[in-house]
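Asker: Sequence and predicted model, in that order:
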Amino acid sequence: MGTSRDLGISAAKLLGAVASTVLLEQAMVRLLEHSERLVMPAARRALLRHLTFNLSVPPPDPREASGNDELAVIVHGCAQNDETGEKTDSLTRAVLAVTGDREMVSQLRLLSDLNLAHARLPQQELSALHALLGDCALDVNDVARSALAPFPPRIPDHCTNAWSVTLHLMRRNTRPDGLPPFLAFLEHAAVSLTDPAARQQLQQWNLAYAQARGLEEPLKACRSSAGPAPRHTRSAPEHRIMVVLLPDGLDEDYCTLRVWHQHDEMFKDDDVLVRQSDLQRVVRQRLAHWTAQKTPRQILVEFWLGLSLINLPVMHWCVPEDLHDGQTRLRVVVRSMGLRPDNSHDGWRAHWSGLIGQEPTARRALCPAGKSAGRPSRHPLILAESPASEAGRAQLLEALHQGVAAVMWDRSNTDVQQFRTYAEMLFDEEPLAELPMRLSQVQSARDGSPQAEALHDAVLIWDDPDRDLPEPSPLRSPDEVSAR
């Protein structure tokens, strides 16, 4: 089946579509032409049946046409005069039902949003807005959460930048104050820009739009309350693999391995019972399977561990040379299983947001040997000992219960002073949001440098409060877990 990786739709074609509905339809047709499934007449007939069933006014019957002309007739019938987006939305759903090609449908949804924007905005305004948003470097999910609180929408996976999010939000109903949600998003996007000239130009576009439609007052209210979006560590969509290790309860030599995989959708592997001595081999096999798929180049691998397993050498199970694709960039972190702060979840999140938003100065905290952790405000923690020891376990437990969301220690305790020196350097030289990736790079380098040697056995707990495990099925019979 053809995918959007093979579609070759050029940026120039999509940019041209901004200024021309004709080019927009051509881009849709070209997208569908690259589907091996839609080459077949039976598939095109199935596509038309879906549309006829779902649309009150179906597109013209293209049976007199053939091949690509048939697709052009279908697209034209859906795209023309589609002021509500109903027809092009039905087209994307029908294409997904017939082809199953989610990557192609993701691009088709973007074109569908653009088609609706043509019906909502004059062509000149739309082209000017596209020019302003073309180079905006923003975490669009953070901006959307800030702009549309307290009911922020889920941003679809095809919305990856300010332009695509703006097009999508044009579909949403106006707020009670009359301001369109996309305009609120643009206001918050503007104040999040670091370039003063770019910020001013976007605000000028917003004001001109509001003045032409009698929306100056709600725009002014939005502008006065808008501030830079709080910084988070994530930007959707992210490829994420969650490896959960559960002690067997009957035999301490065994664990239940549960693996969740998240990208466009959530998948779960079958649970298996694994001897602890075989965990490294089995986990590497699972990671090799998923990284062999057509995935993004950066993957977050989370190991969810209980206290009894927290000191396992999981970082070493993910070195790139041992995976199917040695070029895939893995960001490996440890999450604490069932250990949550004693304070409120909101307090934990506020602490986490403050931690990530810090400048890289004076932000680490050392845990003195033999003393409790004691969370300094908005500081990560470097443990004096690994949790394999009683003192290290007590330090870690107190840190987690107090909501310290980033904790590092040395598994082997071979040279405590050298580890602390290089751990402090790592905390100081990198933005904290990049710490998991940077630590993974250091540990996989194997270049014999003092830093690589000192941090070889470093473990990083990265307990992001906005990331949770999916809910498993409530009941599982014993025969659902197969021995391995």
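Answerer: Perfect, thanks for sending it. Residues are numbered from 1 along each chain as shown.
Asker: Going by C-alpha atoms from here, please, whenever you check contacts or count neighbours.
Answerer: Will do.
Asker: any idea whether His261 is helix, strand or coil?
Answerer: Under DSSP: H, G, I helix; E, B strand; the rest coil, His261 falls in the strand class.
Asker: With Ser473 as the reference, measure out to it.
Answerer: From His261 across to Ser473, the span is 16 Å (Cα to Cα, to the nearest Å).
Asker: of these two, who's got more company?
Answerer: Neighbour totals were compared for His261 and Ser473, and His261 leads with 18 against 6 (other Cα atoms under 10 Å).
Asker: Check the gap between the more buried one and Asp325 for me.
Answerer: 17 Å.
Asker: Kindly report the same for Ser444.
Answerer: Using Cα to Cα, Ser444 is found at 14 Å from Asp325.
Asker: again, but for Gln298
Answerer: Relative to Asp325, Gln298 is positioned 12 Å away (Cα to Cα).
Asker: mind listing the strands for this structure?
Answerer: Along the chain, counting by DSSP state E, strands occupy 239-247, 254-262, 266-268, 272-275, 298-305, 329-336, 365-366, 381-382, 406-410, 458-462, 482-483.
Asker: Could you tell me the end-to-end distance of stretch 238-257?
Answerer: Stretch 238-257 has an end-to-end distance of 22 Å (Cα to Cα).
Asker: for it, which positions count as buried?
Answerer: Buried positions in stretch 238-257, judged by neighbour count with 16 or more other Cα atoms under 10 Å: 238-247, 254-257.
Asker: closest to Asp195 among these?
Answerer: The nearest member of the buried residues of stretch 238-257 to Asp195, counting by Cα to Cα, is Glu238 at 26.9 Å.
Asker: just checking, the closest one touches Ile299?
Answerer: Yes - between Glu238 and Ile299 a contact is recorded at 7.2 Å, counting by Cα atoms under 8 Å.
Asker: What's the local residue count around Glu216?
Answerer: Look at Glu216: counted by other Cα under 10 Å, it has 17 neighbours.
Asker: The nearest residue to Cys159 once chain neighbours are set aside and Ala117: what is the separation?
Answerer: Distances taken as Cα to Cα, 6 or more residues apart in numbering place Val165 nearest to Cys159, at 5.1 Å, with adjacent residues excluded. For Val165, the distance to Ala117 equals 12 Å [Cα to Cα].
Asker: now do Leu397
Answerer: Distance from Leu397 to Ala117, by Cα to Cα: 52 Å.
Asker: Between the two, point out the one with more neighbours.
Answerer: Between Leu397 and Ala117, Ala117 has the larger neighbour count (other Cα under 10 Å), namely 23 against 20.
Asker: which residues touch that one?
Answerer: Applying Cα atoms under 8 Å, 6 or more residues apart in numbering, we find Ala117 in contact with 126, 167, 170.
Asker: Quick one: residues contacting the closest residue to the last one other than its chain neighbours.
Answerer: It stands for Met170. Spatial nearest neighbour of Met170, chain neighbours left out: Phe182 (5.6 Å); criterion: Cα to Cα, 6+ apart. Phe182 makes contact with 166-167, 169-170, according to Cα under 8 Å, 6+ apart.
Asker: what about versus this one:
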Amino acid sequence: MTGGLLYDEGHGAHASDLTRELVDQLGAVPGLETTEGRGLLIDTLADRLPAAADIPRHNRPRSGILEIVRYCRREPGGLHELAAALALYDPGSSPALRVRELIAATPTAAVLPALPDAEALAVTGLLARVRHLDAHGLLYAAADGLPLPGRPVTTLAEAFDYLSRANTRPDGLLPTMVLVEHVAAGLDDGGPADARTAAGLREWNDIQAKRLERRAALVAVRAGLAEQRSAQPAPACVVVQLCRSAMDPDRYLLSHWRQMRPGPWRPERGEDRLVSLDEVPAAVERLLQRAEHDWARQPGRPVLEFVLPVELLNEPLEWTQVAFRPHASTALCLTYPVVLRSLERMRAKEFHRRWHNRWQRALDSPDTACHWDTVGDRDHDRERWNSKLTAEERYVSVVLSAPPLPTERDRDGSHASLVEALYAGVPMAVWDRRPAAPADFRKRAKRLLRGKAIELPQRVHQLRKDAATAAAGRRDVHVGRHLAVLFDDPNRLVDWSGSPGADLDGVRGGHHEEGET
């Protein structure tokens, strides 16, 4: 028989209220406002619950405390272990006593209905046929916030076994059922054998949903996965966003998000800070060092993305030198595929529909249809160029004739061309950062855009590596040394927050944050 209490959050209407009150009271416990204090509490918890050592450790106090509470609410006996750890950490303060009172008054969650052995064997037999899908990525997608095992799983049977120890979700489904649904969806594009396995998995899920009287919840999960099929899995990545400070025009608010695993887009927001442009390299280096520490357990090819206002898009941030060890700096673009994204468009939701439309066209087409900038041509007609770009949705990229310099220095008009492309929904743009592009740039750009759009960052990554490893005489003139590439997926939005002290009316805050800076 299978069963457990790994997941108990969300049962009953009081669940979110209890979480909020626990977070509020823990936030008032002396010492937990510091990273070191929260780390000590986590380490004390881990003495009894070893998996607690993997609780994410945020710099922001409330975020860090929320992670602790959510983990303990999901873990069997986790809240009571939290009370015991807190008694050691702070035996006498009023907030600590209040936390222990709240936990003592919390009813134990219902144990999940046991899954009969015969049914467990039936579904694991079907899963054993599937060896070509990413088991750990599917576990990550199905867990949806549950703590994950310390080591990546390698088979779907391992993923199923891990989730079989979890309690029912708030919608009443077993997490194993959600995993099965994800596997079935992953088989939909395969051959006849995959189709038969997917049908068997869905039939098994239908039987469990009937037994648990959760047919509507299963239908909702199935429909949600059908909608997501058009979205490509997000890569592991770090997203760095710069926004000019309202308080100091010479400084920028640097925000960042981390997508720790390939799969559904669930970025974790980090702490914001104010920086000058000169301070950006050191800040990015620290962010990547922390991310690499968390990525150390598994292989992968993470991506680095810069979400920038238009005035910064011509900055060659991909060639920023970073040192992961003393006296050994290398350019960012040699370690990571680096692409640019538009801050203004991300915030302008009235243009997102057409952005989604063109992105879908890009994914569905074998080649990347391009609208070539005509700025500088004898017969350049800006109105005609803009009209054609707007009217013909097949264009999913533009190649600029000159770099899009800030408006006051934009003699060629390429800044205006880029802005028009962004608001027409064009997800990709390419240009040479030099004042005058070489004669063969158009030919090089055509070659770069040939092939599947989704593979553009990897092609650019290779071109930049070619530039860095070219012979000394060609290194600085190689097109890869001067290439700027905007690659902007509308399915992977991050939230925007203004600089401290700015007017934030009508602007969304950060990912699961409550106004902290």
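Answerer: Received the coordinates, thanks. Just so you know, these numbers come straight off a predicted model, no measurement behind them.
Asker: Kindly provide the TM-score of these chains.
Answerer: For this chain pair, the superposition-based TM-score is 0.59 by TM-score structural alignment, normalised by the length of the first structure; 372 aligned residues with a Cα RMSD of 5.2 Å.
Asker: out of the contacts of Phe182 of the first structure, which is most surrounded?
Answerer: Of all these, the highest neighbour tally under other Cα under 10 Å goes to Thr166, namely 25 neighbours.
Asker: That one and Leu287 of the first structure: what is the separation?
Answerer: Distance from Thr166 of the first structure to Leu287 of the first structure, by Cα to Cα: 36 Å.
Asker: next one: Arg331 of the first structure
Answerer: Per Cα to Cα, Arg331 of the first structure is found 13 Å from Leu287 of the first structure.
Asker: repeat for Pro470 of the first structure
Answerer: Computed as Cα to Cα, the Pro470 of the first structure to Leu287 of the first structure distance reads 19 Å.
Asker: for Thr52 of the first structure, same thing?
Answerer: In this view, Thr52 of the first structure and Leu287 of the first structure are 43 Å apart by Cα to Cα.
Asker: okay, these two: which has more neighbours?
Answerer: More neighbours surround Leu287 than the other of Thr52 of the first structure and Leu287, with 21 against 16 (other Cα under 10 Å).
Asker: Contacts only, for the counterpart of that one in the second structure.
Answerer: Correspondence of Leu287 of the first structure to the second structure, assessed by TM-score structural alignment: Val284. Residues in contact with Val284 of the second structure, defined by Cα under 8 Å, 6+ apart, are Val240.
Asker: Mind doing that once more with 10 Å?
Answerer: 238-240, 254, 256, 290, 304, 320-322, 332 (Cα atoms under 10 Å, 6 or more residues apart in numbering).
Asker: do Gly78 of the second structure as well
Answerer: Gly78 of the second structure neighbours (Cα under 10 Å, 6+ apart): 5-6, 8, 45, 48-49, 52, 68-72, 84, 103.
Asker: Narrow the residues you listed to those in helices?
Answerer: Mapping the contacts of Gly78 of the second structure onto helices (DSSP state H) picks out 45, 68-72, 84, 103.
Asker: quick one: which two of those residues are the most distant?
Answerer: Using Cα to Cα, these reach their maximum pairwise distance at Arg70 and Ala84, which is 16.5 Å.
Asker: okay, those two: which has more neighbours?
Answerer: Comparing Arg70 of the second structure with Ala84 by other Cα under 10 Å, the one with more neighbours is Arg70, at 22 against 16.
Asker: roughly how far is stretch 290-308 of the first structure from the heart of the chain?
Answerer: 13 Å (Cα atoms, centre = their mean, to the nearest Å).
Asker: measure that stretch end to end?
Answerer: Using Cα to Cα, first and last residues of stretch 290-308 of the first structure are 27 Å apart.
Asker: Over to stretch 80-98 of the second structure?
Answerer: End-to-end for stretch 80-98 of the second structure, by Cα to Cα: 13 Å.
Asker: Residues in contact with it: which ones?
Answerer: With Cα under 10 Å, 6+ apart as the test, stretch 80-98 of the second structure has contacts from 21-22, 24-32, 37, 40-49, 68-69, 71-73, 75, 78-79, 99-104, 106.
Asker: Name the nearest residue to Ala365 of the first structure, ignoring sequence neighbours.
Answerer: Distances taken as Cα to Cα, 6+ apart place Leu381 nearest to Ala365 of the first structure, at 4.8 Å, with adjacent residues excluded.
Asker: okay but that neighbour is in contact with Ser372, surely?
Answerer: No - when contacts are counted by Cα atoms under 10 Å, Leu381 of the first structure is not listed as touching Ser372 (11.5 Å).
Asker: Please enumerate the shared neighbours of the two.
Answerer: Common neighbours of Leu381 of the first structure and Ser372 (Cα under 10 Å, 6+ apart) are 395-396, 399.
Asker: Go through those residues and flag which are in helices.
Answerer: Residues of those located in helices (DSSP H): 395-396, 399.
Asker: So which of those is the closest to Gly214 of the first structure?
Answerer: Minimum distance to Gly214 of the first structure across those is 53.3 Å, recorded for Ala399 (Cα to Cα).
Asker: That closest one reaches Val407, doesn't it?
Answerer: Yes - assessed by Cα under 10 Å, Ala399 of the first structure is found in contact with Val407 at 8.0 Å.
Asker: Give me the more crowded residue out of the two.
Answerer: Between Ala399 of the first structure and Val407, counting by other Cα under 10 Å, Ala399 is the more crowded of the two (25 against 21).
Asker: need the contact list for Gln168 of the first structure.
Answerer: Actually, residue 168 of the first structure is His. It isn't Gln. By Cα under 10 Å, 6+ apart, His168 of the first structure lies in contact with 109-110, 112-114, 116-117, 155-156, 158-159, 162, 181-182.
Asker: just how off-centre is stretch 31-49 of the first structure within its chain?
Answerer: Remark: stretch 31-49 of the first structure is offset 31 Å from the chain centroid, using Cα atoms, centre = their mean.
Asker: Oops, could you answer that again for stretch 328-337 of the first structure instead?
Answerer: In terms of Cα atoms, centre = their mean, the centre of stretch 328-337 of the first structure is set 14 Å apart from its chain centre.
Asker: quick one, helices of the stretch 401-517 of the second structure?
Answerer: 414-423, 441-449, 456-468, 472-475 (DSSP state H, counting those that start in this stretch).
Asker: For the longest one, name the packing helices and strands.
Answerer: Applying 3 or more Cα pairs under 10 Å, 6 or more residues apart in numbering; DSSP states H and E, one finds that helix 456-468 of the second structure makes contact with strand 329-331, helix 332-335, strand 338-342, helix 441-449, helix 472-475, strand 483-487.
Asker: Take the ones you listed and lay them out in JSON lines including distance to Ala193 of the second structure.
Answerer: Listed next are those as JSON lines, based on distance: least, Cα to Cα, whole Å:
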{"stretch": "strand 329-331", "distance to Ala193 of the second structure": "46"}
{"stretch": "helix 332-335", "distance to Ala193 of the second structure": "39"}
{"stretch": "strand 338-342", "distance to Ala193 of the second structure": "38"}
{"stretch": "helix 441-449", "distance to Ala193 of the second structure": "35"}
{"stretch": "helix 472-475", "distance to Ala193 of the second structure": "51"}
{"stretch": "strand 483-487", "distance to Ala193 of the second structure": "36"}
